[in-house]
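Trainee: Everything below, folded, please.
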Amino acid sequence: MMTLKLRKLFKNFKSDESGAVTVDWVVLTAAIVGLGMVVMKTVGGGIEGLGTKIVTKLDSTAAGYTSTTP
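Mentor: The predicted structure follows:
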């Protein structure tokens, strides 16, 4: 009697697919995050170098308004 209930419970568990969609979304999200990390690692050095060049250029530029007429 107990064996039949256990078998029925196992069959219901085996055929239940309600969590499969959640697993798919978790895997898809992890893949997107991983891809984003790879892109940032690849492009990050160039962005940092460009930022340094911009800061250097802004530091060497005089701020304020200067009139060209006497």
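
Trainee: okay, CA-based contacts and neighbour counts for the rest of this
Mentor: Will do.

Trainee: Number of residues surrounding Met37?
Mentor: 13 (other Cα atoms under 10 Å).

Trainee: Kindly report the same for the one 5 residues further on.
Mentor: Each residue near Thr42 was counted by other Cα under 10 Å, and the total is 11.

Trainee: For Glu48, see how far away it is.
Mentor: 11 Å (Cα to Cα, to the nearest Å).

Trainee: Check which helix or strand the residue at minimal distance from the centre of the chain maps to.
Mentor: With distances taken as Cα atoms, centre = their mean, Val33 lies nearest the centre of the chain, 3.4 Å away. Taking DSSP states H and E as the definition, Val33 sits inside helix 20-59.

Trainee: To compare against the first, here's the next sequence to fold:
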Amino acid sequence: MLNFIKNFRNDEDGAVTVDWVVLTAAIVALGLAVGGTVSTGAGNLATTVAADIEAVDD
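Mentor: Below is the predicted model:
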């Protein structure tokens, strides 16, 4: 039983897993933030281009 406790205390697999989960969550959150920003910018740009094209047609 004492060996089990020593091995459990020295085992770092769980800590590595938590690190990977946190890093993955941060990357996903960053990707969503960038995607939202790019999407908004692209929508605004499309609206501006459409207005310019309509102005040229008139």
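
Trainee: so what's Asp19 of the second structure up against?
Mentor: By Cα atoms under 8 Å, 6 or more residues apart in numbering, no residues touch Asp19 of the second structure.

Trainee: what about the aligned residue in the first structure for it, distance to Asn12 of the first structure?
Mentor: When the first structure is aligned by TM-score structural alignment, Asp19 of the second structure is paired with Asp24. From Asp24 of the first structure across to Asn12 of the first structure, the span is 21 Å (Cα to Cα).

Trainee: One more: Leu4 of the first structure?
Mentor: With Cα to Cα as the criterion, Leu4 of the first structure and Asn12 of the first structure are 12 Å apart.

Trainee: Ala20 of the first structure now?
Mentor: Ala20 of the first structure sits 15 Å away from Asn12 of the first structure, taking Cα to Cα as the criterion.

Trainee: now swap in Gly19 of the first structure and tell me
Mentor: Gly19 of the first structure is 13 Å from Asn12 of the first structure, where distance means Cα to Cα.

Trainee: And Lys41 of the first structure, by the same measure?
Mentor: Applying Cα to Cα to Lys41 of the first structure and Asn12 of the first structure gives a distance of 46 Å.

Trainee: repeat for Leu58 of the first structure
Mentor: 68 Å.
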